[in-house]
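> My questions concern the predicted model and sequence given below.
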Amino acid sequence: MKPWIAVLLAACIPFAAVANEGGESKEGPPKVVYYSLNPPLVGNYGMDGGPRLHVYKADIALKVTGPEALAAVKHHEPLIRNQMVQLFNQQSLEALSSGESKEALRQEALKQTQQVLNDEEGKPVVEDLLFNNLIVQ
C-alpha cells in the first residue's frame, strides 16, 4: 500500500467516528430496569396483643423505565421504604396467610408507591412492584 493512502485513511477515521456519534444514532426505546430495595424490609406485623410475635421479610423490586425514573426512585427510596414499612405493620395474620391476600398486598404496595412518587415527582414513575421473596412467620 502506498504511504499517502495510509495517511489519508488514518486522517478519515476520526471523522467517521464523529459521524456515527452524531444525531443519527438511534438509542431505541427506554430500557426497563428492576430496582431492588436493599436491604430487604424486615419487621413485625399483626400486633394484635397476642403472645406470639409475627415477623415478615420482604425483598421488593420496582419496575421502572428509563434513567430519569430510576433516578427518581433512588432519590425517594427512603420515603418509599417508610411507606412499605407502615403498610406491612398494618397487616393482620390473616392478611398474609394466603396467596390471594399476598397479591392484594402487592397491589396495595404498588398503589401506595405510585402515590408517593406522584406526590413528589408529579407522575407515578413505578410501573410495577414485585415481591422477589416474601417470608412471614
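Nice, thanks for sending it over.

> C-alpha from now on. contacts and neighbour counts both.
Noted.

> Show me what the helix or strand hosting residue 42 is packed up against.
Assignment of secondary structure by DSSP states H and E places residue 42 within strand 41-45. Judged by 3 or more CA pairs under 8 Å, 6 or more residues apart in numbering; DSSP states H and E, strand 41-45 is in contact with strand 54-65, helix 77-89.

> Second structure for comparison follows:
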Amino acid sequence: MKSLLLTFAVLLFSLNQPALAQTASANPQYSYFTLTPDITTNYITQGKKLGYLRLQVDLMVADPDYLPLVEHHAPLIRDAVIQIIGEQPESKIKSLAGREAIRQLCLDRVNDLLIAETNQKLLTELLFTKYLYQ
C-alpha cells in the first residue's frame, strides 16, 4: 500500500514538473537600461528666457535578451526623446500631468521606432528617474 502511494506521489510530481517550468518561463524577468549621459535639452518658454530640462531615462524590458538591442538603438531612442521634449510648452514641462503625458508619448514613439527597426516591441516601460527643469 505504501509503495503504491509513493508511486502515485512520484507520478503526480513528475506530471506537475512541466507546468512548474511553464509558469516560471511565463513570468517576465524585467531588466533596465539607463541612457547615459543624462539628456539635457531646452524647451519652448514664454517670453525671451530659455528653458532647460535635464532628465535621466531608464528603459524597462521584459526579457534581458533585449538589452543588447536596446543598447544598439540608444542613439535613436535619445534622439526621439530630445525631439519630443523640444516640442513641449513650458506649462506641460512643469506640471505633473504634463510630465506623465510626455513620458507616455516618449514610450509610444520609442516603441514605434523600435518596432520599425527590430520588428518587435522591446520596451515595457520608459521612466524618467531624474527630472530637473529651469
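Yep, that arrived. Since the model is a prediction, treat every value here as computed from it, not as a measurement.

> Who are the contact partners of the aligned residue in structure 1 for residue 39 of structure 2?
Using TM-score structural alignment as the criterion, residue 39 of structure 2 maps onto residue 41 of structure 1. Under the criterion of CA atoms under 8 Å, 6 or more residues apart in numbering, the neighbours of residue 41 of structure 1 are 56, 57, 58, 59, 60, 81, 85.

> Map the third one onto structure 2.
The pairwise alignment with structure 2 assigns residue 58 of structure 1 to residue 55, based on TM-score structural alignment.

> Structure 2: helices as residue ranges?
When assigned using DSSP state H, the helices of structure 2 occupy the ranges 2-26, 67-72, 74-86, 90-94, 96-118.

> mean deviation of the third one from structure 1?
By that I understand helix 74-86 of structure 2. In this overlay with structure 1, the average offset of helix 74-86 of structure 2 from its partner residues is 0.6 Å by mean CA distance after the TM-score superposition for structure 1.

> can I assume the match of residue 58 of structure 1 is in contact with residue 134?
No - taking contacts as CA atoms under 8 Å, residue 55 of structure 2 lies outside contact range of residue 134: 11.8 Å.

> So for those two, which residue has more residues nearby?
Legend: neighbour count by other CA atoms under 10 Å for residue 55 of structure 2 and residue 134, higher for residue 55 (18 against 11).

> how near is the more buried one to residue 132 of structure 2?
According to CA to CA, to the nearest Å, residue 55 of structure 2 stands 6 Å off from residue 132 of structure 2.

> ok, back up a step: closest one to residue 61 of structure 2 among the helices of structure 2?
With distances scored as CA to CA, the stretch of these nearest to residue 61 of structure 2 is helix 67-72 (7.3 Å).

> Is it possible to get the helices of structure 2 out as JSON lines so that each row also shows mean neighbour count?
Supplementary listing: those in JSON lines, determined by neighbours: other CA atoms under 10 Å:
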{"stretch": "helix 2-26", "mean neighbour count": "10"}
{"stretch": "helix 67-72", "mean neighbour count": "15"}
{"stretch": "helix 74-86", "mean neighbour count": "17"}
{"stretch": "helix 90-94", "mean neighbour count": "17"}
{"stretch": "helix 96-118", "mean neighbour count": "16"}
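
> if we can go back for a sec, buried ones in the strand holding residue 42 of structure 1?
In terms of neighbour count (16 or more other CA atoms under 10 Å), strand 41-45 of structure 1 has its buried residues at 41, 42, 44, 45.

> Turn the helices of structure 2 into TSV, columns for distance to residue 33 of structure 2.
TSV is the format used below for the helices of structure 2 (distance: least, CA to CA, whole Å):
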stretch	distance to residue 33 of structure 2
helix 2-26	22
helix 67-72	7
helix 74-86	9
helix 90-94	24
helix 96-118	14
